[in-house]
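Asks: dropping the sequence and predicted coords here.
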Amino acid sequence: MELTGATVLVTGGARGIGREMTRLLVGLGAHVVAVGRAPGPLAALRLEYGDRVSTEAVDLSDPDAVDAFGDELPGRHPGLSVVINNAGVQNLCDFLTADARDSRPALRRELAVNLDAVISLSTGLLPHLSSHSSAAIVNITSGLAIVPKASAPVYCAAKSAVRTFTRSLRYQCEDGAPHIRVIDAVLPLVDTEMTRGRGQGKISPAQAAQAVIDGIRRDRAEIYIGKARLLPFLMRLSPTLGYRALRNG
């Protein structure tokens, strides 16, 4: 897929993997619409890239704000042809020790960012993307969508749901709008703020971003990155071993 000259939406585009994707896309000659919530990182992007990047402050945990943003975006950026749903949050939660009432707001926000916003933007922007001769929706998932870990049940569930949603949407586009690619990018453990102090063998945000962009350009329907490439083989060989491997990750 040709990204030079394209307008690309990147949620979470001012931090971590999203910021690295913004950098790579600008380097390829794309215009990036970077979504974030914190004003500081968004301002830093504008300072670094000038008019090659447009920034949008959106709270992706607020469904009404997400819907309004998706409705208004095509009017502000009619050239938009690629949507990368990258933003994500992860809460560690032990349901046996946590207070259920206290935990609910954070867990609902986690679902809103990781699942509801992905579905809202993907489906809400689909009519606009259909008007382009070549378009793509790229949903960033995780190896934890395939093999969950004990400490982040809601994150794993949301990523698994996004993975299933992405496949079903791909089927619909293959049948009714084959010029729209629908891509699932499956990440391993990446060294970001979200994973700080946890896990070993992480890849860098730059490595993750490069693999995603390379996969888009090569028209890959599924992009398995780093150690996540091993998961389909491991789960076919021995699901029990696969589940055990990441259970306490």
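Replies: Yep, that arrived.

Asks: C-alpha only now, for contacts and for neighbours.
Replies: Noted.

Asks: which residue is nearest the centroid of the protein?
Replies: The centroid of the chain falls nearest to Asn86 when counting by C-alpha atoms, centre = their mean (2.4 Å).

Asks: so how far is Leu28 from it?
Replies: Per C-alpha to C-alpha, to the nearest Å, Asn86 is found 19 Å from Leu28.

Asks: any idea where the helices of this structure begin and end?
Replies: Remark: helices assigned in the chain by DSSP state H are 16-27, 39-49, 63-76, 100-111, 117-124, 126-130, 153-176, 205-217, 231-237, 239-246.

Asks: ok, which of those helices comes nearest Arg198?
Replies: Minimum separation from Arg198 across those (C-alpha to C-alpha) falls at helix 239-246, 12.9 Å.

Asks: hmm, who's touching the closest one?
Replies: Leu144, Val147, Pro148, Lys149, Leu231, Leu234, Met235 (C-alpha atoms under 8 Å, 6 or more residues apart in numbering).

Asks: give me that answer again for 7 Å
Replies: Val147, Pro148, Lys149, Leu234, Met235 (C-alpha atoms under 7 Å, 6 or more residues apart in numbering).

Asks: try stretch 85-102
Replies: Contact partners of stretch 85-102, identified using C-alpha under 7 Å, 6+ apart, comprise 10-12, 18, 110, 113-114, 118, 138-140, 151-152, 155, 194.

Asks: on that earlier part again, right, so of the helices of the chain, which gets closest to Ala57?
Replies: helix 39-49 (7.0 Å).

Asks: buried residues in the closest one?
Replies: Pro41, Leu42, Leu45, Arg46 (16 or more other C-alpha atoms under 10 Å).

Asks: swap in stretch 88-97?
Replies: Gly88, Val89, Gln90, Asn91, Cys93.

Asks: got the buried residues for stretch 67-79?
Replies: Applying 16+ other C-alpha under 10 Å to stretch 67-79 flags Phe69, Gly70, Leu73, Pro74, Gly79 as buried.

Asks: take a look at this one as well, against the first:
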Amino acid sequence: MTIGATPGRLDVDGKVALITGAAQGIGRELADVLHARGASVVLVDIDGAGVAAAAAALGPRALSLAADVADREAIRQVITDAVDHFGSLNVVVANAGVVPRPATLRTLEGRDFDRVIDINLTGVFNTVRPALDHIVAARGHVVVVSSCAAFAPGMAGAPYMISKAGVEQLGRALRVELSPFGATAGIAYFGIVETAMTHDTLDGDDLGRALDDLLPWPLNRRITAAEAARSVADGIERRAPRTIAPATGWSAYALLRGAVNAVLDTRLTRDARVHALVRAVEARVRI
């Protein structure tokens, strides 16, 4: 293939894929899917025991490496160790992420803001940057995990939305910058996925349920982590610039968000339910 030519599909059979946040949830499910399709997988997570168990369940074509994506040198070593072990690196999925406890920007502690940005946004850069020479050499593909939350205002959870909007811009830049070299990048957007993080955020108490109730159907539709993982795996093989799961509702929102958000922001600032929620969040934080 000529350098700069549009690359074709990426068959993951026989390729090497690295996934962060792979001890559980979407990352774990994605490792299972790619492994089943013939890829060797590198599972990375801050939970060393959890990621080791996940890799052991897959067998010899799986390698576990424990690291915090917020630790730039540690994740650089992970990339080196992965290439040393398997000899190449074709796919990287920067999936690791966290959500903050509900708080408004007025009541949010700086350290809580920093933690979300350090993991969700800077952690994506830390993961992708040392892998890019290998991705270019292999004419491979990078996936950065954003969120449909990047489309929406982040009341009571702004650091998460801010971080995911930043990841979206990182992914867009990366796709353009890799294109002269026959490599590709894509952005994965998810709505509400049934994971432990979702249950802790939306199902754990009355405030979480109130946040969930503000989303109308079909935006409040939930999918499983396996469904989310399959959308990413299929996107990797298509070298898709973006994947959205669930597509119903969120795809239209993504396409029309310039107009929708102008209306939505106005409505939310006038919504008595939103006012009550914000006051309840601030009251809880200050107790």
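Replies: Cool, the structure landed. Every value quoted in this text rests on a predicted model; they were computed, and no experiment measured them.

Asks: before we move on, back to that, which of the buried residues of stretch 88-97 of structure 1 lies closest to Phe165 of structure 1?
Replies: Distances from Phe165 of structure 1 to the buried residues of stretch 88-97 of structure 1, taken by C-alpha to C-alpha, are shortest for Gly88, at 16.2 Å.

Asks: residue in structure 2 paired with Leu47 of structure 1?
Replies: Correspondence of Leu47 of structure 1 to structure 2, assessed by TM-score structural alignment: Ala56.

Asks: look up how far Asp116 of structure 1 lies from Ala87 of structure 1.
Replies: Between Ala87 of structure 1 and Asp116 of structure 1 the distance is 12 Å, computed by C-alpha to C-alpha.

Asks: of the two, which one has the most company?
Replies: Ala87 (23 against 20; other C-alpha atoms under 10 Å).

Asks: mind checking what the more buried one lines up with in structure 2?
Replies: Using TM-score structural alignment, Ala87 of structure 1 pairs with Ala96 in structure 2.

Asks: mind checking how far that match is from Arg175 of structure 2?
Replies: 20 Å.

Asks: could you do Ala56 of structure 2 as well?
Replies: For Ala56 of structure 2 relative to Arg175 of structure 2 (C-alpha to C-alpha), the value is 33 Å.

Asks: try Thr104 of structure 2
Replies: 33 Å.

Asks: how many other residues sit next to the nearest residue to Phe86 of structure 2 once chain neighbours are set aside?
Replies: In space, and not counting its chain neighbours, Phe86 of structure 2 is closest to Val16: 7.2 Å by C-alpha to C-alpha, 6 or more residues apart in numbering. For Val16 of structure 2, the count of nearby residues is 25 (other C-alpha under 10 Å).

Asks: what's Val16 of structure 2 aligned with over in structure 1?
Replies: Val16 of structure 2 maps onto Thr7 in structure 1, by TM-score structural alignment.

Asks: surely that match touches Leu28?
Replies: No - applying C-alpha atoms under 7 Å as the test, Thr7 of structure 1 and Leu28 come out as separate, 11.3 Å apart.

Asks: now check structure 1 for the residue matching Asn126 of structure 2.
Replies: Asn126 of structure 2 maps onto Ser120 in structure 1, by TM-score structural alignment.

Asks: with adjacent residues omitted, what lies nearest to its match?
Replies: Nearest to Ser120 of structure 1 is Asp67, by C-alpha to C-alpha, 6+ apart, at 6.5 Å.

Asks: quick one: what's aligned to that neighbour in structure 2?
Replies: With TM-score structural alignment as the criterion, Asp67 of structure 1 matches Arg76.

Asks: what does Ser160 of structure 1 give?
Replies: Match for Ser160 of structure 1 (TM-score structural alignment): Ala165.

Asks: so what's that match closest to, chain neighbours aside?
Replies: Ala165 of structure 2's closest residue in space is Ala150 (C-alpha to C-alpha, 6+ apart), at 4.5 Å.

Asks: just give the number of residues close to the one you found.
Replies: Counted with other C-alpha under 10 Å, Ala150 of structure 2 comes out at 21.

Asks: any idea how far it is from Ile162 of structure 2?
Replies: 7 Å.

Asks: equivalent analysis for Leu178 of structure 2, please.
Replies: Taking C-alpha to C-alpha, one finds Leu178 of structure 2 at 24 Å from Ile162 of structure 2.

Asks: also Ala210 of structure 2?
Replies: For Ala210 of structure 2 relative to Ile162 of structure 2 (C-alpha to C-alpha), the value is 21 Å.

Asks: of these two, give the one with the bigger neighbour count.
Replies: Neighbours were counted for Ala210 of structure 2 and for Ile162 using other C-alpha under 10 Å; Ile162 has more, 21 against 16.

Asks: before I go, just wanted to say thanks for your time.
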